[in-house]
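Visitor: dropping the sequence and predicted coords here.
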Amino acid sequence: MKNTDLGKALVLIPARLASTRLPGKPLADICGKPMIVQVALRAREAGLGRIVVAVDDRQVYDAVEAAGFEVMMTRDDHQSGSDRIFEALEKVDPNREAEFVINVQGDLPTIEPETILAAMRPLENPQVDIATLTVEITSEEEKTNPHVVKIVGSPLSDTRLRALYFTRATAPYGQGPLYHHIGLYAYRRAALERFVSLSPSVLERRESLEQLRALEDGMRIDAEIVKSVPLGVDTPADLEKARRILAGKSL
């Protein structure tokens, strides 16, 4: 993505307070700041432009606002982060100035800014509707782990795949690399609008993977290949790891 296009990009960070494995997750303290603020700081370091945090709770709203970031209250009954960011998009950009929307998950406090930037690169191709990220799997355990989502893709270059399918199974069959999908998305605005207008699809329900809705509707998703999977904070152990990582960077 050319630098001249960055002003047309809007970074949206969805944050949902409810979490069964880590209650109050967006407000969890990491090096003196709530986790959701740490994510917003990583997004700011990427330099993509305007950042808005989409929340569903007043406590989270106040914490983000106190840190100096733009924040938008959204409904608390959204089924996915995509629905939440679309509500926020319509509210914060009614004049449709943003052409690209980057959805950065609110539980990635240690994500490298370069990783966020990488998610934009496939959109250099005007035929791509949605861009995402992937990394080659090196762990044998991950290859068969249903919690590790795999991309079945057609190689376009050494650093990019065209996604043909997403699955929790070990795929594709045979010799060759397997790729772990990283759930960070960059959308053309029109693609996000189209996506959220669709009903959940057959394969989406079967695999419990909403990105299949886009593929089943004929949308094109390309994935940039990066070097590592960013730490998603879902458990107390993940939280402690994130604290160690960011504490080490501040030394």
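Guide: Arrived safely, thanks for sending. Numbers count the residues shown, from 1 in each chain.
Visitor: from now on I want contacts and neighbour counts done on CA atoms only, so please keep to that.
Guide: Noted.
Visitor: ok now stretch 189-199, how far from the chain's centre?
Guide: Averaging C-alpha positions (CA atoms, centre = their mean, to the nearest Å) puts stretch 189-199 16 Å from its chain's average.
Visitor: in that stretch, what's buried?
Guide: Going by neighbour count (16 or more other CA atoms under 10 Å), the buried part of stretch 189-199 is Arg189, Ala191, Leu192, Glu193, Phe195, Val196.
Visitor: now, the most widely separated pair of the residues you listed?
Guide: Pairwise distances across the buried residues of stretch 189-199 peak at 11.0 Å for Arg189 and Val196 (criterion: CA to CA).
Visitor: for the closest residue in space to Gly24 that isn't next to it in sequence, give its distance to Val233.
Guide: In this structure, Gly24 finds its nearest non-sequential neighbour in Leu17, 5.4 Å apart by CA to CA, 6 or more residues apart in numbering. Distance, Leu17 to Val233, by CA to CA, to the nearest Å: 13 Å.
Visitor: in terms of neighbours, single out the busier of the two.
Guide: Val233 (22 against 18; other CA atoms under 10 Å).
Visitor: pasting the second one now:
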Amino acid sequence: MKRAKKNFICVIPAREKSKRFPSKLIKYLDRFPVIFYVVLACAKSKAKNVFVATDSPKIKKEIEKSLQKSKIPKKLKDKIKIKIVKGRKIKSGTDRVAELVKRELKSKSTEIIVNVQGDEPLITPEIINKVAHALAEDKNADIATYGFISQEKNEIENPNRVKIAVSEKGNYALYFSRSPIPYGAKKFIIHTGIYAFREKSLIRFANLKPTENEKTEKLEQLRALDNGMKIKMVIGKKKLLPIDTPQDLQKLKKIIRKNKI
């Protein structure tokens, strides 16, 4: 049997003025800003190129400064490209990713685009590769993403930690919610900020109008489910901690220093 191609790029959407925690992507965890840990993980993955799509010259400057300071091999540095991507129609990170793809990849063949959110500094190259691979292997899926298993009350009851109901057959997402779902479960699956798209699926998604479920939960991935798109789940044990608040930043500083990441 012919194996599916795993030709993919990473795109990191990076908006400076986050409503909940402005400039969080350029806050320092240790030697480097939050977003640079994401850039490094993407560069170390099997992605052929890594794009940062940002609206901010400040973010661009911080990444360039970190690249000069870091000791990563030249072949990894050469994969990284930072682009200023602005526009009135850009309302979300996925919109920014889609806009970059339209501008930069018109004449290039890229099968899969992996959107890695810039506030996920614990993301690993292995998770990125697994999510891209899962989409490449499942021709019925439009999107793939990652979730980890949790029994921790502070994660399950935290509305910033999105929970997922997953099908028993095929491991597809049935629903995403800020509330604990499924009701009565002993273990929950916590969603993380990574999505692999086929190029056509990405453009289709970006052109869809927000749905009522999306507006209610404030979760753009529900737009995909509401329009019949299939989201493949990669479920693992590796916990990720996105930065939504200053308190999250302090927790991550301790984790980064303790583990010497």
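Guide: It's in. Computed from a predicted structure; not experimentally measured.
Visitor: so where does the residue nearest to Gly24 of the first structure fall, helix or strand?
Guide: Secondary structure assigned from DSSP states H and E places Leu17 of the first structure in neither a helix nor a strand.
Visitor: what separates it from Tyr179 of the first structure, distance-wise?
Guide: From Leu17 of the first structure to Tyr179 of the first structure the distance is 30 Å (CA to CA).
Visitor: repeat that for Asp238 of the first structure.
Guide: Going from Asp238 of the first structure to Tyr179 of the first structure by CA to CA gives 22 Å.
Visitor: now Pro230 of the first structure. Nearest residue, chain neighbours left out?
Guide: Excluding the flanking residues, the one nearest Pro230 of the first structure by CA to CA, 6+ apart is Ile111, at 5.3 Å.
Visitor: which other helices and strands does the longest helix seen in the first structure contact?
Guide: Longest helix in the first structure, counting residues (DSSP state H): helix 236-249. For helix 236-249 of the first structure, the contact count by 3 or more CA pairs under 8 Å, 6 or more residues apart in numbering; DSSP states H and E identifies strand 29-30 as packing neighbours.
Visitor: could you identify the helix or strand that succeeds the strand it packs on?
Guide: In N-to-C order, the element after strand 29-30 of the first structure by DSSP H and E is strand 33-34.
Visitor: so how much does the helix or strand that that following strand is followed by differ from the second structure once superposed?
Guide: The helix or strand immediately downstream of strand 33-34 of the first structure is helix 35-46, counting by DSSP H and E. Helix 35-46 of the first structure, aligned to the second structure and superposed, deviates on average by 1.5 Å (mean CA distance after the TM-score superposition for the first structure).
Visitor: show me which strand runs longest in the first structure.
Guide: In the first structure, assigned by DSSP state E, the strand with the most residues is strand 179-188.
Visitor: find me the equivalent region of it in the second structure.
Guide: Strand 179-188 of the first structure corresponds to residues 189-198 of the second structure when matched by TM-score structural alignment.
Visitor: which residues in the second structure form helices?
Guide: Secondary structure of the second structure (DSSP H): helices located at 34-44, 57-69, 74-77, 93-104, 125-137, 153-156, 199-207, 212-217, 221-226, 246-259.
Visitor: any idea how far the first one is from the chain center?
Guide: Okay, so that is helix 34-44 of the second structure. Offset of helix 34-44 of the second structure from its chain centre (CA atoms, centre = their mean): 11 Å.
Visitor: that one packs against which elements?
Guide: Packing partners of helix 34-44 of the second structure (3+ CA pairs under 8 Å, 6+ apart): strand 50-54, helix 57-69, helix 74-77, helix 125-137.
Visitor: alright, I will stop here.
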